[in-house]
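1. quick one: sequence and predicted model below, then my questions.
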Amino acid sequence: MKEGPDIALIGSLIGDPARANMLTALMGGQALTPTELAAQAGITLQTASSHLAKLEAGGLLTQRKQGRHRYYALSEDEVGLMLESLMGFAAGRGLTRSRPGPKDPALRKARVCYNHLAGDYGVRMLDSLIGARQIETAGEDDLALTDAGRVRIESLGIDYAALRKSRRPICRTCLDWSERRSHLAGSLGEALLTLFIDKGWAKREQNSRAVRFTAPGEKAFLELFPR
């Protein structure tokens, strides 16, 4: 391709298995050190540093320094959305790297997708909000919060004015790799996941993207977002 965006460059950055493993590890939304990412990729620290430099130069990662340590994270929401879409594409064609393990059902039920809720519960939440006409579709992939939706989220304690000030979309779709349907991303998706954790309804599993709901939290979530 002689003109237009260079998808070959992005493809080559993601296509390396070690880099793909590091990017997937960062889909949990947490910043990780080069040592932690090297362990995720199963490579040496020196090799990981070379890969991380390429991913940063390609605009997929950003790093920050804290004291003597360096931390890497996905550079923006779009990177997470792209990776989740690629996971869905691969899963839909049976392209998996290993057989599902014990954690697989938990990941399919509820997990972190960069900074918002994914899995069955993430899809359920978006479906419920659309069904209640609190979110409406605005084009093939775009979403918009309705007046009823604004009242609803403010009643939950979410600051709508703060969401509007963000440069990010308030609502947007993200193709769920396990459900192969859309869940809610954007600043509202992040705010809702933060709300569930702050309320003690759910917590993240250590060293995993899985989100575990407590019994009372699950009951509250299901009542809040009925099918």
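-> Received, thanks. Numbering: from 1, shown residues only.
2. could you use CA atoms for every contact and neighbour count after this?
-> Will do.
3. can you show me the strands along the protein?
-> 61-66, 69-74, 111-113, 116-118, 135-137, 143-145, 172-175, 182-185, 202-204, 211-213 (DSSP state E).
4. wait, which of those is closest to residue 26?
-> Closest to residue 26 of the strands of the chain, according to Cα to Cα: strand 69-74, at 6.1 Å.
5. helices or strands up against that closest one?
-> If you count contacts as 3 or more Cα pairs under 8 Å, 6 or more residues apart in numbering; DSSP states H and E, strand 69-74 packs onto helix 34-41, strand 61-66.
6. so which of the ones you listed is the most surrounded?
-> Per-stretch averages of neighbours, counted by mean count of other Cα atoms under 10 Å, single out helix 34-41 among the helices and strands packed on strand 69-74, with a mean of 20.
7. quick one: that one to strand 69-74, angle?
-> For helix 34-41 and strand 69-74, the angle between their directions (axes from the mean of the first three to the mean of the last three Cα atoms, to 10 degrees) works out to 50 degrees.
8. next up, a structure to set beside the first:
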Amino acid sequence: MKEGPNIAAIAALIGDPARANMLQALMTGVALTASELAQEAGVTPQTSSFHLSRMADAGLVSLRKQGRHKYYSLADADVAALLEAMSGIAMRSGMTRVRTGPREPELRKARVCYNHLAGEYGVQAYDSLIAREFLVEEDEKLVLSSSGRSFFTDLGLVLPSNETKRRPLCKSCLDWSARRSHLAGITGTALLSFFFDQGWAKRVEGSRVIQFSKAGDSRFHEAFSLQN
């Protein structure tokens, strides 16, 4: 008998088309009801509840009750990273949806990846921070340098000094569309919130797309320039 993690069971849960659509919908980082997820998956609310119960038992989604409503979200950042990595493999293998939809170019440009910025803009921010040694890769770990912390402070973003094993200060996440890294972890989450709070960018309702304003776009490219 084989021992160790049963990845086949997790893969089977994610592999169901309806469940996969629900998980992709939750990549926005916004909690959704079973009815809303049923619409995303194209199934009945009863079927949606069945799928969500199985995924909750497996630790893929978490449930929060508020009043008479139940809201579902991805269990944690590890689940989001798994889904993002699987999306990258699917793209590389040519396993894409037949109809890409009108928002496909916008998704590739800038989108929410659970709780941080992804797409071309996310990759640019990461590359800029690496090039200026604000982020340093040490022993397969991403470290925020003292100059990097000063950069974020000057930008107006105050970061915590502590981190946990489950929630590192900085973490790289493989971008499915660019197939390169973007920034996750505490810093990645804080940075995306900063963009929203400062009015640089906003979410497109009902989508993972992030749209930068004209002024926000200029500020972003100024802060995360790729020029040496």
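-> Perfect, I can see it now. Please read all numbers here as calculations on a predicted model, not as lab measurements.
9. related to what we said a few turns ago, which among the strands of structure 1 is found nearest to residue 44 of structure 1?
-> Nearest of these (Cα to Cα): strand 69-74, 16.3 Å.
10. average offset of the closest one relative to structure 2?
-> For strand 69-74 of structure 1, the mean distance to aligned residues of structure 2 following superposition is 0.2 Å (mean Cα distance after the TM-score superposition for structure 1).
11. list the buried residues of that strand.
-> Across strand 69-74 of structure 1, burial judged by 16 or more other Cα atoms under 10 Å covers 71, 72, 73, 74.
12. specify which member of these is nearest to residue 87 of structure 1.
-> residue 74 (15.9 Å).
13. the closest one touches residue 26, doesn't it?
-> Yes. Residue 74 of structure 1 is within contact range of residue 26, at 6.4 Å (criterion: Cα atoms under 8 Å).
14. from the contact counts, what lies against the helix ranked longest in structure 2?
-> Ranked by residue count and defined by DSSP state H, the top helix of structure 2 is helix 77-92. Taking 3+ Cα pairs under 8 Å, 6+ apart as contact, the helices and strands that helix 77-92 of structure 2 lies on are strand 171-174.
15. read off where the strand it packs on ends up in structure 1.
-> Taken onto structure 1 by TM-score structural alignment, strand 171-174 of structure 2 occupies residues 172-175 there.
16. how far apart are the matching stretch and its match in structure 2?
-> Averaged out, stretch 172-175 of structure 1 is 0.7 Å away (mean Cα distance after the TM-score superposition for structure 1).
17. please enumerate residues in contact with that stretch?
-> 81, 84-85, 88, 141-144, 181-186 (Cα atoms under 8 Å, 6 or more residues apart in numbering).
18. pick out the most distant pair among those.
-> Maximum pairwise distance in the contacts of stretch 172-175 of structure 1, criterion Cα to Cα, is 23.6 Å, between 88 and 144.
19. more neighbours: which of those two?
-> residue 88 (20 against 17; other Cα atoms under 10 Å).
20. what do we get in structure 2 for that one?
-> In structure 2, residue 88 of structure 1 lands on residue 88 (TM-score structural alignment).
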